[in-house]
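Participant: 3D model of this:
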Amino acid sequence: MGKTFSFVSGALFGAAAGAIIGVALAPRSGAETRAMAADIANDAWDNMRDTYEHGAEEARAAVNDFGPMLDAKT
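Facilitator: Presented below is the predicted three-dimensional model:
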């Protein structure tokens, strides 16, 4: 697992660095580049928040289903 984790983390870091460098060197004005970077960051934040909320809802549902199931078994 150590090699796999190292490879995946290196690949993600390389992809992120490549994206940042690509955006930074794009032939746009600074204001356009900053606006685009802000939009990307906001979209990423929204996606992470949505993923967290979805996971929290599923965990809550699993916990709520577990109690009655445990009561029925005992």
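Participant: going by C-alpha atoms from here, please, whenever you check contacts or count neighbours.
Facilitator: Noted.
Participant: which element is the most centrally placed residue in the chain on?
Facilitator: Residue closest to the mean C-alpha point of the chain, counted by CA atoms, centre = their mean, is residue 48 at 4.4 Å. Secondary structure from DSSP states H and E places residue 48 in helix 30-73.
Participant: pull the distance from that helix to the chain's centre.
Facilitator: Distance, stretch centre to chain centre, for helix 30-73: 9 Å (CA atoms, centre = their mean, to the nearest Å).
Participant: for it, name the packing helices and strands.
Facilitator: If you count contacts as 3 or more CA pairs under 8 Å, 6 or more residues apart in numbering; DSSP states H and E, helix 30-73 packs onto helix 2-24.
Participant: next, the structure of the following sequence, for comparison with the previous one:
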Amino acid sequence: MTQDERVYRVVVNDEEQYSIWPADRDLPPGWVADGTEGPRAACLEHVERVWTDMRPRGLRERMGQLG
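Facilitator: The predicted model follows:
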């Protein structure tokens, strides 16, 4: 199976950081699927749409408290 044929899923961690992961592999600890699966390119497009602030959640919260 080539990379283009493989099915991926979009995953997110507690810090609201996104990644993609092969759908046929167990997720690494600390990551959960967000419900999006498909070809690599489609998953990466989804990540680009939803992950608009690259800062970890904890940093965003701390910066919000300072502002």
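Participant: TM between them?
Facilitator: Scored against TM-score structural alignment, normalised by the length of structure 2, the superposed chains reach a TM-score of 0.31; 41 aligned residues with a CA RMSD of 3.7 Å.
Participant: quick one: the helix holding residue 48 of structure 1 to helix 2-24, angle?
Facilitator: Orientation check (axes from the mean of the first three to the mean of the last three CA atoms, to 10 degrees): helix 30-73 of structure 1 against helix 2-24 gives 150 degrees.
Participant: residue 15 of structure 1: how many residues sit nearby?
Facilitator: 12 (other CA atoms under 10 Å).
Participant: ok, now how distant is it from residue 45 of structure 1?
Facilitator: 18 Å (CA to CA, to the nearest Å).
Participant: next one: residue 22 of structure 1
Facilitator: For residue 22 of structure 1, the distance to residue 45 of structure 1 - CA to CA - is 20 Å.
Participant: before we move on, what about residue 64 of structure 1?
Facilitator: On the measure of CA to CA, residue 64 of structure 1 and residue 45 of structure 1 end up 28 Å apart.
Participant: if we ignore the residues flanking it in sequence, what's nearest residue 40 of structure 2?
Facilitator: residue 8 (5.8 Å; CA to CA, 6 or more residues apart in numbering).
Participant: that neighbour reaches residue 33, doesn't it?
Facilitator: No. Counting by CA atoms under 8 Å, residue 8 of structure 2 sits too far from residue 33 to count as a contact (10.2 Å).
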